[in-house]
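Enquirer: Need the 3D shape of this:
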Amino acid sequence: MKMKAFLFATSLLFMCDTDAQSSVTLTGMLDGGVSYVSNEGGSHVVKFDDGIAVPNLLRFLGKEDLGGGTRAVFDLTSQFELGTGTFMPDCSLFTRNAFVGLDDDHLGRLTLGNQYDFMIDSLFFGLNDGAIYAQGVYDFRNGPFGKLALPNNPTGAFDWDGIGGSRPIQSSVKYTSPSFGGLSAGAMYGFGGVAGSFGSNSGVSVGLNYIHGAFGANAAYTQVKTDVSGAQVNVRNWGAGAHYTFGPVTANALYTAVRNEMNGASVWQTELGGMWSMAPEWVLSGAYMYMKGNQVVDNNHAHQITGTLKYFLSKRTSVYVAAVYQRTNQGANAQINDVMVASSGPSQFIGRVGLQTRF
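Expert: Below you'll find the model as predicted:
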């Protein structure tokens, strides 16, 4: 089964709570198209691919006004493959978000359940990742870093910084403060639930956010422990990013890193991107990233360029063309995110035509 576990800023912007005092909302997004991959295991391929520019989501949102600026809230979000109608992963419902909580205008937000950490909340939903503006899941981090050996990962390095949402933290408690002069913070802890070992299979994440007018900056740290064959694999992610909007143009910058404490493998990346609203119906976006690993991953590095031209048929529906190119050092095999089989050489290209909508 494909692994396209990711959420987009559009899901935050387009799928937010309604303004009613108490409500339950059914909403979602769909994306389908045709992609050409220049080299997948030594051969080119043309294929139907879905959930690329935005994820295919079915989402139930609810809130109840409790008075005094306090609301009870819940979020149940499922992701599925448009080509087969199968929920993912493992045909399970509500694997992307499943939480309940309280949201107060003065005290902040407290939620409990299966939910995303602050690498996503602060850096991605903070509008600092080029994947928001460019080509979605293809623009998340992967590359020639299979020796990262991240647990429960189909390539060892799929979405290695976690910003794509491939690793929500289960059984977690999460708090986000209200904004004070544009500054807010958050923290969460995921309970492993292992008898006699409080820290086993646990997770911790923190985030710091600042926004002032057209400028925003964010930072985040996440540590997750995973039990693999009786051993605890400890994976750490951290990063910082910023964005600025001037007129019809939004520019972003992002730095993220990962370290697998079990084998000492680590990778970092830096990215610059932007979006230009050329006209009400036309949007041009792009991103460039450079990724670099340490000696455990053979000191491999990769450059990646992504571009997308989108035409809005309506406020909810758009068509687009996109291109992604990755180039690695000699001796390494390029692997754009969501391509499960690496290139047989140091380069890989994807061209795509797609359609997306929301409801």
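
Enquirer: C-alpha from now on. contacts and neighbour counts both.
Expert: Fine.

Enquirer: could you point out the longest helix in the protein?
Expert: helix 9-14 (DSSP state H).

Enquirer: Next secondary structure after it?
Expert: Sequence order places strand 23-40 as the next helix or strand after helix 9-14, per DSSP states H and E.

Enquirer: List the buried residues of whatever helix or strand comes next after that next one.
Expert: Using DSSP H and E, the helix or strand that follows strand 23-40 in sequence is strand 43-50. Neighbour-count burial for strand 43-50, with 16 or more other C-alpha atoms under 10 Å as criterion, is recorded at Asp49, Asp50.

Enquirer: Which secondary structure state does the residue nearest the centre of the chain sit in?
Expert: Central residue of the chain (C-alpha atoms, centre = their mean): Gly164, 2.0 Å from the mean position. Three-state assignment for Gly164 (DSSP: H, G, I helix; E, B strand; the rest coil): coil.

Enquirer: Second chain to compare with the first, below:
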Amino acid sequence: MNKQVFALAVSTAVSATLATPANAQTSVTLYGVIDEGINYTNNVGRGHVYELASGFAQGSRWGLRGDEELGGGLKAIFQLENGFDLNSGRLGQGGRMFGRQAFVGLSSAPYGTLTFGRQYDSVVDYLAQTTANGNWAGTLFSHPLDNDNTDNTFRLDNTVKYTSPPIAGFQFGGTYSFSNATGFANNRAYSIGGQYAYAGLLVAAAYLQADNPGNGANGAITANDAGFIAARMRVFGGGITYTFGPATAGFVYTNSNYLNPTGNGYLGITPLVPPGVLLNSLKYQNFEVNGKYQISPVLFVGAQYVYTMETYDASNGGVKPHIHSFGLMADYNLSKRTDVYIQGEYQQVTGDQTFSILDFAFIPGTQAPSSTNKQVVVRAAIRHKF
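Expert: As a prediction, this is how the structure comes out:
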């Protein structure tokens, strides 16, 4: 009898232990995007090119996200997201396994979310969605060299992020990214942003600063992930969009300032200035107007114009070129998860010359800068979401 009672007690305890995770509210979701198309660029160096290219309207990716109820409205959450090139199978974001996002944290409906890992900055979280490239168009519609990171050229490593819950239409958040080095401020970053949404109105603003971005392999913005490599980066801006019926219109202003920039991720090993010239600072002011019209439930068209004022201050003098960017897009849904789209982007550099690589037009996503001050890209693509 004693043996039977003991066996029953052990069986009950084991069953209770195994049942605990099953009774807890947990979920894990596998998701992804595959974006593949054909690009024509009229001027890459000194020739034109037709190419298969992956991840433009949205970066091709797959990921895992999950949460677990901890009780009292508190959840444990995580997200792991991998970026890849469909044509070669290579990893994106500098060869990282989960280069797009990788974080874990806690979420509470009344208090907000606190997460730790590789994450987006506040410009991407709040301001980017008021731009065409950060909302519905993607890489080709980025501001020159994605100087303000509204197209998410880089992520922040070693990052602590707080996101508030929505409060009467208002939401805010911020990040702090550690250098993970004895030089505490060497390649650290921090950002803050917020947005207000009411009916069809969205107003957003954000600020981002990084010290020595792109310097080293272990800081907030590493060398193989950076937009610009510089002594300091400051980005701030604001945007507004308004949706009325089937139409959405937006205006965005961003200001990007780089102190002693020495390189750019899009340009690779190409130096920003000729030998013997020191670039003291590089500043971009971007003024964007964009619009989108939903012709039917399955078809929309969109347009964008960006006027960029560049301030180039070097040891051989200072000049102020201007950059004009025009974009058009049409997107047709074949189903809830599959669509086809066509895009075109034109860029022209005008005004003062810097006598550097920056005098040549260069649309983000193309293979190389133009050999002139003009460049055109046309893309036809299919996108599938799962």
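
Enquirer: Any idea what the TM-score comes out to?
Expert: Here the superposed chains carry a TM-score of 0.86, computed using TM-score structural alignment, normalised by the length of the first structure; 322 aligned residues with a C-alpha RMSD of 1.9 Å.

Enquirer: what's the longest helix of the first structure aligned against in the second structure?
Expert: Aligned by TM-score structural alignment, helix 9-14 of the first structure corresponds to no residues of the second structure.

Enquirer: hang on, isn't the residue nearest to the centre of the first structure packed against Tyr138?
Expert: No - using C-alpha atoms under 8 Å, Gly164 of the first structure is not in contact with Tyr138; the gap is 10.0 Å.

Enquirer: Check the gap between the counterpart of the residue nearest to the centre of the first structure in the second structure and Pro369 of the second structure for me.
Expert: Superposed on the second structure with TM-score structural alignment, Gly164 of the first structure falls opposite Asp151. Distance of Asp151 of the second structure to Pro369 of the second structure, computed by C-alpha to C-alpha, to the nearest Å: 18 Å.

Enquirer: Please name the nearest non-neighbouring residue to the match of Gly164 of the first structure.
Expert: Gly134 (5.4 Å; C-alpha to C-alpha, 6 or more residues apart in numbering).

Enquirer: ok, now Gly173 of the second structure?
Expert: Counting by C-alpha to C-alpha, 6+ apart, the residue nearest Gly173 of the second structure is Thr163, at 4.3 Å.

Enquirer: Residue in the first structure paired with the one you found?
Expert: Per TM-score structural alignment, Thr163 of the second structure is aligned with Thr176.

Enquirer: Its match and Leu110 of the first structure: what is the separation?
Expert: Thr176 of the first structure is 7 Å from Leu110 of the first structure, by C-alpha to C-alpha.

Enquirer: picking that back up, so who does the residue nearest to Asp151 of the second structure touch?
Expert: Applying C-alpha atoms under 8 Å, 6 or more residues apart in numbering, we find Gly134 of the second structure in contact with Val124, Ala128, Ser142, Thr150, Asp151, Asn152.

Enquirer: The fourth one: how many residues sit nearby?
Expert: Other residues near Thr150 of the second structure come to 28 when the count uses other C-alpha atoms under 10 Å.

Enquirer: Pretty sure it sits against Thr130.
Expert: No - using C-alpha under 8 Å as the test, Thr150 of the second structure is too far from Thr130 to be in contact (9.3 Å).

Enquirer: Buried ones in the longest helix of the first structure, by neighbour count?
Expert: Neighbour-count burial for helix 9-14 of the first structure [16+ other C-alpha under 10 Å]: Ala9, Thr10, Ser11.

Enquirer: Stretch 322-330 of the first structure too?
Expert: Ala322, Ala323, Val324, Tyr325, Gln326, Arg327, Thr328, Asn329.

Enquirer: which one in the second structure is aligned with the first one?
Expert: In other words, Ala322 of the first structure. Alignment note (TM-score structural alignment): Ala322 of the first structure maps to Gln343 of the second structure.

Enquirer: Many thanks, I have nothing further to ask.
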